[in-house]
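>>> Structural data only, the sequence is not supplied:
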């Protein structure tokens, strides 16, 4: 569900909230989402019953949809749509130029910079709006107490796993990153109920990551998925799922906005772990900084 903070401060428009929560919506709600993305002002003309009929669902599902994206009910949702419509009439050109565009061959460097900045900001906002902080805190508690933490990531997600492993290890967590399936399976097979295993995959469909996390779960580990879709195989397998969605399709195949969303979730998780024994965390960071100080040139 979209957080109350994002709703209160107005950082996300209705369409952005829909994009952010769409990956975790059940099929009936997804029908409503798709209808509204195609026709954003439909609620201004339709009653809740009429909207439900057009989407092929029920008024109760429309109400649940409104709550899912951060509105108490249909009335408040219509007010949000009306507000966005008013804003859109004033700055529709800039909105479409800055937000709803992809990279083109003749884009200027300024166009590229603006497009990428908008895409990455939207990804971070979307992730912050759906991140379950209660679940995040529970996962951090398990990581802090675990005698062993495995982190699995294949391909592009391997860098995310390695970064998280380095940060956790530096504050005293016995963490290990496994970017290769054979080594990952070997480590996963010796986990137990005291350990935590984290699988990172944007799609949630990377076969190797799903396989390794499944082996860790079979061994008794508490399993965590960091992915963009709650309906993905990785998310469905895991005991805990932390969503890192990207609001829209990639601007291009190598778009890093998905990685920024993953890093954002991992950073929140890391800081919550660091808080568990703050004095020990500070001491370990200071000790590791002092150890490498001789390898830095003086200013």
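Nice, thanks for sending it over. The structure presented is a predicted model; accordingly, all values stated were derived computationally and were not measured.
>>> C-alpha only now, for contacts and for neighbours.
Fine.
>>> List the buried residues of stretch 252-264.
When burial is assessed from 16 or more other Cα atoms under 10 Å, stretch 252-264 yields the following buried residues: 256, 257, 258, 259, 260, 261, 262, 263, 264.
>>> So what touches it?
For stretch 252-264, contacts defined as Cα atoms under 8 Å, 6 or more residues apart in numbering pick out 102-103, 119-120, 123-124, 127, 157, 160, 202, 226-227, 244-246, 250.
>>> Can you lay out the buried residues of stretch 252-264 as CSV showing distance to residue 111 and secondary structure?
Formatted as CSV, the buried residues of stretch 252-264 follow (distance: Cα to Cα, whole Å; DSSP: H, G, I helix; E, B strand; the rest coil):
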residue, distance to residue 111, secondary structure
256, 17, coil
257, 17, helix
258, 20, helix
259, 21, helix
260, 20, helix
261, 22, helix
262, 25, helix
263, 25, helix
264, 25, helix
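>>> any chance of those in TSV, plus distance to residue 69?
Output for the buried residues of stretch 252-264, formatted as TSV (distance: Cα to Cα, whole Å):
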residue	distance to residue 69
256	25
257	22
258	21
259	23
260	22
261	19
262	21
263	23
264	21
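>>> for comparison:
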């Protein structure tokens, strides 16, 4: 959100609108997703679509070659939907119209024929031998990382890096598995000399968010985009003028209402033996590492000595003490 939006919130008593469902924010990409990002976009956004739109999205993802040859009327007939639904699905996936989606489908089909596009792996069964479990998990992790990398908006990442590098203080909010990712980011930033704190306790998160001001950064991690314990401190930080960042698998979720910069993650398919928390953590860690490296690059003159000092301190701690 822009500074003018923040100012309008402040003029109404310093509070953002009550947390009610809001229209999906605009797609935060410089242009339509390329072929590599299309499948990732479908996997990420399908769960939040209407059932008819899901049918369109899943059909184009599973048979890009066949769908690329269909007109908008043909795809509507194949999926049992309407032409309007096909067009709305195209736009939700980031394309101005169905023609642009068809071009991406043709590109995705070409990638699959050449073997460049990864295939969707099968679910893990309760009786799978451990060797097969390892193989399936490795493939799913690779798919998740590739999808996240393809779907990340580099302009948003660069803006987030710039805010973190210049921050007086960084607060990170997360719950459950996302809290572990938040702790990872905070300790990385601490090691290069930034003031960073991870908050898993929602009460402490809010009381700390109240202290944030312009020049500070608040970063929320929530795969669902609707975790109240994460959204509330981000809202408070937003109200107080801090730059806000969200790492989420649902860019149309409520958390985006209070985020200046949204970094979208992907996730492998959830199954009985592999809950969403496992696959979402993989993509979140990739984004965290991208942010950390970006900040370290921008602050290299101070980051390198700080990192060296932390290594030296840890090495000294683990060395035998001389009596």
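Perfect, thanks for sending it. Only a predicted model underlies this, so the values are computations on that prediction, with no experimental measurement involved.
>>> out of the contacts of stretch 252-264 of the first structure, which are buried?
If we count by 16+ other Cα under 10 Å, the contacts of stretch 252-264 of the first structure have these buried: 102, 119-120, 123-124, 127, 157, 160, 202, 226-227, 244-246.
>>> quick one: which of these sit in helices?
Judged by DSSP state H, helices contain the following of these: 119, 120, 123, 124, 127, 157, 160.
>>> For the second structure, just list every one of the strands.
Using DSSP state E, the strands of the second structure run over residues 170-174, 196-199, 217-221, 243-248, 261-264.
>>> most tightly surrounded among those?
strand 217-221 (a mean of 30; mean count of other Cα atoms under 10 Å).
>>> mean deviation of that one from the first structure?
Once fitted to the first structure, strand 217-221 of the second structure is off its aligned match by 0.5 Å on average (mean Cα distance after the TM-score superposition for the first structure).
>>> residues in the first structure aligned with that strand?
The aligned range for strand 217-221 of the second structure in the first structure is 196-200, by TM-score structural alignment.
>>> Name the surrounding residues that touch the matching stretch.
So stretch 196-200 of the first structure is contacted by 142-143, 146, 148-154, 157, 160-161, 188, 209-210, 213, 216-217, 221-227, 234 (Cα under 8 Å, 6+ apart).
>>> Next: stretch 170-177 of the first structure.
For stretch 170-177 of the first structure, the surrounding residues in contact (Cα under 8 Å, 6+ apart) are 143-144, 146-153, 158, 161-162, 165-166, 168-169, 274, 280-282, 284-285, 288.
>>> again, only this time at 7 Å
The contact list for stretch 170-177 of the first structure, computed with Cα atoms under 7 Å, 6 or more residues apart in numbering, reads 144, 147-152, 161-162, 165, 168-169, 281, 284-285.
>>> Need the counterpart of residue 237 of the second structure in the first structure.
By TM-score structural alignment, residue 237 of the second structure lines up with residue 216.
>>> Let me see the contact set for the closest residue to that match other than its chain neighbours.
Nearest residue to residue 216 of the first structure, sequence neighbours excluded (Cα to Cα, 6 or more residues apart in numbering): residue 188, at 4.3 Å. Going by Cα under 7 Å, 6+ apart, residue 188 of the first structure touches 212, 215, 216.
>>> what's around the closest residue to residue 112 of the second structure other than its chain neighbours, how many residues?
Once flanking residues are discounted, residue 112 of the second structure sits nearest to residue 118: 7.6 Å by Cα to Cα, 6+ apart. Residue 118 of the second structure has 16 neighbours, counted by other Cα atoms under 10 Å.
>>> What distance do you get for the closest residue to residue 37 of the first structure other than its chain neighbours to residue 126 of the first structure?
In space, and not counting its chain neighbours, residue 37 of the first structure is closest to residue 15: 6.7 Å by Cα to Cα, 6+ apart. Per Cα to Cα, to the nearest Å, residue 15 of the first structure is found 11 Å from residue 126 of the first structure.
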